[in-house]
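Colleague: With the input below, show me the fold.
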Amino acid sequence: MLVGVPKEIKNHEYRVGLTPASVRELVARGHQVIVQQDAGAEIGLLDEQYVAAGAAIVGTAREIFARAEMIVKVKEPQPAECAMLRPGQVLYTYLHLAPDPEQTAALVKSGAVCIAYETITGQGGGLPLLAPMSEVAGRMAIQAGASHLEKSKGGMGLLLGGVPGVAPGHVVVIGAGVVGTNALQMAVGAGARVTVLDKNVDRLRQLDLVFGNRISTLYSNALALEKAVLSADLVVGGVLVPGAAAPKLVTRDMVSHMKKGAVIVDVAIDQGGCFETSHPTTHADPTFVVDNVIHYCVANMPGAVARTSTFALNNATIGHAVALAGKGWKQAMADDPHLRQGLNVCEGKITYAAVAQALGYDYVPAESLLN
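Modeller: Okay, here's the model as predicted:
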């Protein structure tokens, strides 16, 4: 198979779909790989390294899309990229379609076979292709939040860990999944007072066993959530419903009663966000203020640490890339029900139930398209 890797064009996105090591894995199995010029240059993955791994360097994204049978990316295709997709071409990347009707419509129109990293499941449960970026984003959420609590960034002028004789800041983490766990690890390490909320009591027990009295665990209901948010200096939203739009758990009214200069970091913004006041931002302009509360809602947070993120992502994605290239998408999905969960749009049809429900499309099971 001819596999193409275009350079990412989303604002301040420096990750790349395949590393040279991943290219070598594909080439060693008899596949061809074309990589857009300087696709990884910003993170030290140079064209010479890709050539040494067996790839050919191509000058433009248009040539990549025109020639490749499978496109491997990181972020969802931008409108110009959607316009270059063709019927039957495989797109393997993050998509986050439920809150994005424009992208969904463009992918349906393209006729391409669109596989979303974030809905591929794992043998032991969970979402293994989403997990590494959730780990990065959860850890970054505390870095970003701590930075924007500084007065020069518009915050209340609070040091998250405090100092002897001065109380630390209060971090509230909504959701005890991968994002939440990594966020609370960083917050505990910084010396903050940490509260984590989730509806999964077994998960809260696990965290209590690991962290003990260094954190407070709360079952998430409307009253507990409101009390925690109103007492917080930094709130991290890490709630995920796989493939679906994130629930709006923190209302505009709650935000209006938060402390002046408090910070919200909405890691769920890729799926629409879990705060009513959230809207996507970019690394170039990462924050906005609502009711004196700073909102950090960057939709590609791991892009800020693009080198770490690229290697972590490739560790998770290369196995399925090899299967898709070696078997073709139909056989690969017939053989692997976990990979099949990644099929979101296929030849003009919506094949993921949560996306169809969120956006009002007819749902066509992926299994029906594999024969």
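Colleague: rest of the way, CA atoms for contacts and neighbours
Modeller: OK.
Colleague: Show me where the stretch 51-200 of the chain has its strands.
Modeller: Under the criterion DSSP state E, counting those that start in this stretch, the stretch 51-200 of the chain contains strands at 56-58, 70-72, 90-93, 113-116, 170-174, 193-198.
Colleague: As JSON lines, those with distance to residue 137 and mean neighbour count would be great.
Modeller: Written out in JSON lines, the entries for these read as follows (distance: least, Cα to Cα, whole Å; neighbours: other Cα atoms under 10 Å):
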{"stretch": "strand 56-58", "distance to residue 137": "31", "mean neighbour count": "19"}
{"stretch": "strand 70-72", "distance to residue 137": "21", "mean neighbour count": "24"}
{"stretch": "strand 90-93", "distance to residue 137": "17", "mean neighbour count": "25"}
{"stretch": "strand 113-116", "distance to residue 137": "18", "mean neighbour count": "26"}
{"stretch": "strand 170-174", "distance to residue 137": "13", "mean neighbour count": "28"}
{"stretch": "strand 193-198", "distance to residue 137": "16", "mean neighbour count": "23"}
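Colleague: Alongside the first, I'd like the structure of this one:
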Amino acid sequence: MLIGVPKEIKEEEYRVGLTPNGAKALIAAGHKVFVESEAGEGSGFPDEEYKSAGAEVLSSAKEVWQKAEMIIKVKEPQQSEFNFLKPNLILFTYLHLAAFPELTKILQDKNVTSIDYATVELEDESLPLLKPMSEVAGKLAVQVGAHFLEKKHGGRGILLGGTEKTSPANVVIVGAGTVGSNAAEVALGMGAHVVLVDKNASKLEFLKGKFGHCGGRLSTLLPSDINFERAIIEAHLLIGAVLVAGDRAPKVVSEEQVKKMKKGSVIVDVAIDQGGCIETSKVTSHKNPVFVLHDVIHYCVPNMPGTVPRTSTLALTQETLPYALEIADKGFVAAVKENQALYKGVNVYKGKIVYQKLAEVFKEEFVALESLF
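Modeller: Next up is the predicted model:
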């Protein structure tokens, strides 16, 4: 198979879809890999490493897209890349299509075989290709929150861990999945008091046991709990970490609740990739990462892991490469027939929406993937 790796062009996005070692593995399996020049520079992989691995380095994105039968990326195609999309192209990347109706329509119109890393799902309902970036985003959310809590950045002037004689900051994390649990780990490690909120009582109980060594600084709540709003009002840092795979994130914190938060408090909405789980959130960027509304700082950057590209690329590609090899070795149809997790990753095929939650979001007809083979 002919495989293309273009340079990411989303603002401040430095990750790359394939490492030189990944290219080497695909080439060893008999495939050809085309890499856009400088695609790996931001992650510390110069062109020479791809050339040494046997890949062909091309000077333009257009060449890569034109030659490729499968494109391996990190982020969804940007508007300037729409013209490169073509019938029967296999697009393997993070898509988050529930937040991008225009892109979804274009993928349908151009008959692009669209596989979203974020909806590849194992039998236990875990999301193996989303997990590594969720780990990174969860850890970063606390770092970012601590940064913007500093007075010089407009924050309340609170040190997350406090001191021996002053109280630590209150960190409220809504969602106890991979993002939330990693955020809790870092916040507790920095000495903060953490309130972890999730509708799954068993998950909360498990995490309470896991972090039991933190001296009672972890509290847990169900969203229905009468104390949920009070926790938000008292939060110095509020982290939105709610995920519904393939769907828009539900709004779990209202604007009225945000209005009641302390001046100079910080919101980090990690769920912004899927529309955000806090009512006041709107997309920001690494270049302009925050805005202030109701005296509360909002950080809503959708590609947070892009700011630590070396770690993120290595973590991501370790998980995506086996699936890319399977698609390349077997072909798309055989690969998804034999791998149920990969089957669930397919969102658009032959112009139809084949992922049920996505069809529901856009109120479009859902077509079962197997009916199109």
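Colleague: For the strands of the stretch 51-200 of structure 1, please prepare TSV with the additional fields distance to residue 342 of structure 1.
Modeller: Formatted as TSV, the strands of the stretch 51-200 of structure 1 follow (distance: least, Cα to Cα, whole Å):
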stretch	distance to residue 342 of structure 1
strand 56-58	28
strand 70-72	14
strand 90-93	9
strand 113-116	5
strand 170-174	26
strand 193-198	26
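Colleague: Which of these sits closest to residue 103 of structure 1?
Modeller: Checking the strands of the stretch 51-200 of structure 1 against residue 103 of structure 1 by Cα to Cα gives strand 113-116 as the closest, at 11.4 Å.
Colleague: and of the strands of the stretch 51-200 of structure 1, who's closest to residue 235 of structure 1?
Modeller: Smallest distance to residue 235 of structure 1 across the strands of the stretch 51-200 of structure 1 (Cα to Cα): 4.8 Å, for strand 170-174.
Colleague: What is the aligned counterpart of residue 289 of structure 1 in structure 2?
Modeller: With TM-score structural alignment defining the correspondence, residue 289 of structure 1 maps onto residue 292 in structure 2.
Colleague: Its match: neighbouring residues, count only.
Modeller: Other residues lying near residue 292 of structure 2 total 15 when counted by other Cα atoms under 10 Å.
Colleague: Where does stretch 256-276 of structure 1 end up in structure 2?
Modeller: Counting by TM-score structural alignment, stretch 256-276 of structure 1 lines up with residues 259-279 of structure 2.
Colleague: What residues of the matching stretch count as buried?
Modeller: For stretch 259-279 of structure 2, the buried set under the neighbour-count rule, 16 or more other Cα atoms under 10 Å, comprises 260-279.
Colleague: go on, stretch 353-361 of structure 1?
Modeller: Buried positions in stretch 353-361 of structure 1, judged by neighbour count with 16+ other Cα under 10 Å: 353-356, 358-359.
Colleague: Next: stretch 18-29 of structure 2.
Modeller: Going by neighbour count (16+ other Cα under 10 Å), the buried part of stretch 18-29 of structure 2 is 18-27.
Colleague: and of these, the nearest to residue 84 of structure 2?
Modeller: Sorting the buried residues of stretch 18-29 of structure 2 by distance to residue 84 of structure 2 puts residue 18 at the head of the list, at 19.2 Å, by Cα to Cα.
Colleague: name the element the residue nearest to the closest one when sequence neighbours are not counted belongs to?
Modeller: What sits nearest to residue 18 of structure 2 in space, not counting adjacent residues and going by Cα to Cα, 6 or more residues apart in numbering, is residue 317, at 6.2 Å. Take DSSP states H and E as the rule and residue 317 of structure 2 turns out to sit in helix 309-330.
Colleague: Could you name the helices and strands sitting against that helix?
Modeller: With contacts defined as 3 or more Cα pairs under 8 Å, 6 or more residues apart in numbering; DSSP states H and E, the packing partners of helix 309-330 of structure 2 are helix 20-28, helix 131-149, helix 332-338.
Colleague: just the ones you listed: most buried one?
Modeller: Ranked by average neighbour count under the criterion mean count of other Cα atoms under 10 Å, these are headed by helix 131-149 at a mean of 23.
Colleague: Can you name the residues that contact the residue positioned nearest the centre of structure 1?
Modeller: Taking Cα atoms, centre = their mean, the centroid of structure 1 lies closest to residue 133, which sits 5.6 Å from it. Residue 133 of structure 1 sits next to 302, 309, 312-313 when contact means Cα atoms under 8 Å, 6 or more residues apart in numbering.
Colleague: Likewise for residue 351 of structure 2?
Modeller: 107-112.
Colleague: same thing but at 10 Å, please
Modeller: Residues touching residue 351 of structure 2, when contacts are defined by Cα atoms under 10 Å, 6 or more residues apart in numbering, comprise 87-88, 104-114.
Colleague: Which residue in structure 1 aligns with it?
Modeller: Taking TM-score structural alignment, residue 351 of structure 2 has residue 348 as its aligned residue in structure 1.
Colleague: For the nearest residue to that match once chain neighbours are set aside, give its distance to residue 14 of structure 1.
Modeller: The spatially closest residue to residue 348 of structure 1, leaving aside those adjacent along the chain, is residue 108, at 4.2 Å (Cα to Cα, 6+ apart). For residue 108 of structure 1, the distance to residue 14 of structure 1 under the criterion Cα to Cα, to the nearest Å works out to 27 Å.
Colleague: I appreciate the help and will end here.
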